[in-house]
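Participant: Just need the structure, nothing else, for what follows:
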Amino acid sequence: MTKMIFISLPIKDLAVSKAFYEALGFEYNPQYSDDKGACMIWSESIYVMILTHEKWHSFTDRPIPPEGSSEVALNISCDSREEVDAMNVAAAGHGGTCDINPTQDLGFMYGRDLADPDGHIWGPFWMDEKGMPEQA
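Facilitator: The predicted structure follows:
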């Protein structure tokens, strides 16, 4: 079996979050979705489960981090600088926040962080491994 990762995120509004992730290029998977959660596919091995607070609490009693806090940053690779930029534009246009941190441009690597409507941090980045310095 191929190893996969399912990232589960608590969200306030399922419709808003689903539209946000679709705008960023994630694909909706109805097979793992219902009226309290949706499965959004980034790649054949990376899935994001966006779960209403009610559904989230059916898996754990641990509290949802308060608004404005950061628990993790999820970095995802893109095929180009333009794709990184497009994800930030899409984030800003669909209830998220673009450029929550300074843009990182090292020449061989380029990234711009964004937040989804619930404040979860995503770091889309592009990297040219051939242009990477030996000790990067």
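Participant: CA only for contacts and neighbour counts going forward, please
Facilitator: Will do.
Participant: in this protein, which spans are strands?
Facilitator: Counting by DSSP state E, the segments of the chain that form strands are 5-11, 27-34, 37-43, 46-52, 73-77, 97-98, 104-105, 109-111, 114-115, 121-127.
Participant: Let's check: the centremost residue of the protein is which one?
Facilitator: Geometric centre of the chain, nearest residue: Trp122, 4.5 Å, by CA atoms, centre = their mean.
Participant: one more to line up against the first:
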Amino acid sequence: MHKQIYVNLAVNSVEKSKAFFSQLGFTFDSRFTNEQAACMVIGENIYAMLLAKDFFRTFTSKTLCNPKESTEALICLSCDSRAQVDDLADKALASGGASARPAKDHGFMYERSIEDIDGHIWELVYMDPNAAMPAADAS
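Facilitator: Predicted coordinates for the structure are as follows:
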């Protein structure tokens, strides 16, 4: 059986978050989407649950952080090319997101960091498998 991963994120507005991520090209599974939650399909077996804050609070007794002020997690999304990294980051910026830090080119890896409209940080990364150093050579 293939495992699935669901990243749960508290959002200010499910509808605004759906609109933001739709502009980046993501789709939603209607079976798990309503006014309190949206199941964003990231890839096969990978999903982000965008949960209204009041609904999110029913899953935890801890205080929610404000992701515009505190970092709760860095969500890294692999991309198929440098062009896809730039395309997603540019779409995010045009849709109301913000740059979290400048782009970085490590030769074998290219990355850009964006904040979605709620302040969650998404690391968009392309790694060239042909340029990566083998683990044994990393010393």
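Participant: CSV for the strands of structure 1, including distance to Val89 of structure 1?
Facilitator: What follows is those, written out as CSV (distance: least, CA to CA, whole Å):
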stretch, distance to Val89 of structure 1
strand 5-11, 21
strand 27-34, 18
strand 37-43, 18
strand 46-52, 20
strand 73-77, 16
strand 97-98, 7
strand 104-105, 16
strand 109-111, 13
strand 114-115, 10
strand 121-127, 12
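Participant: Can you tell me which of these is packed in deepest?
Facilitator: Compared across these, strand 114-115 shows the largest average neighbour count, a mean of 23 (mean count of other CA atoms under 10 Å).
Participant: Just give me the longest helix of structure 2.
Facilitator: Counting by DSSP state H, the longest helix found in structure 2 is helix 82-94.
Participant: what's the average distance of it to structure 1?
Facilitator: Taken over the aligned residues, the distance from helix 82-94 of structure 2 to structure 1 averages 0.9 Å (mean CA distance after the TM-score superposition for structure 1).
Participant: Compute the inter-axis angle for that helix and strand 109-115.
Facilitator: The directions of helix 82-94 of structure 2 and strand 109-115 differ by 10 degrees, with axes from the mean of the first three to the mean of the last three CA atoms, to 10 degrees as the criterion.
Participant: Asp79 of structure 1 contacts Trp126, correct?
Facilitator: Yes - in terms of CA atoms under 8 Å, Asp79 of structure 1 counts as a neighbour of Trp126; the distance is 6.1 Å.
Participant: looking at it, Pro124 of structure 1 is touching Arg81, isn't it?
Facilitator: No - the pair Pro124 of structure 1 / Arg81 is not scored as a contact, 9.4 Å apart, by CA under 8 Å.
Participant: hey, what's in contact with both of the two?
Facilitator: Gly111 (CA atoms under 8 Å, 6 or more residues apart in numbering).
Participant: how about the nearest residue to Asp113 of structure 1, chain neighbours excluded?
Facilitator: Gly123 (4.3 Å; CA to CA, 6 or more residues apart in numbering).
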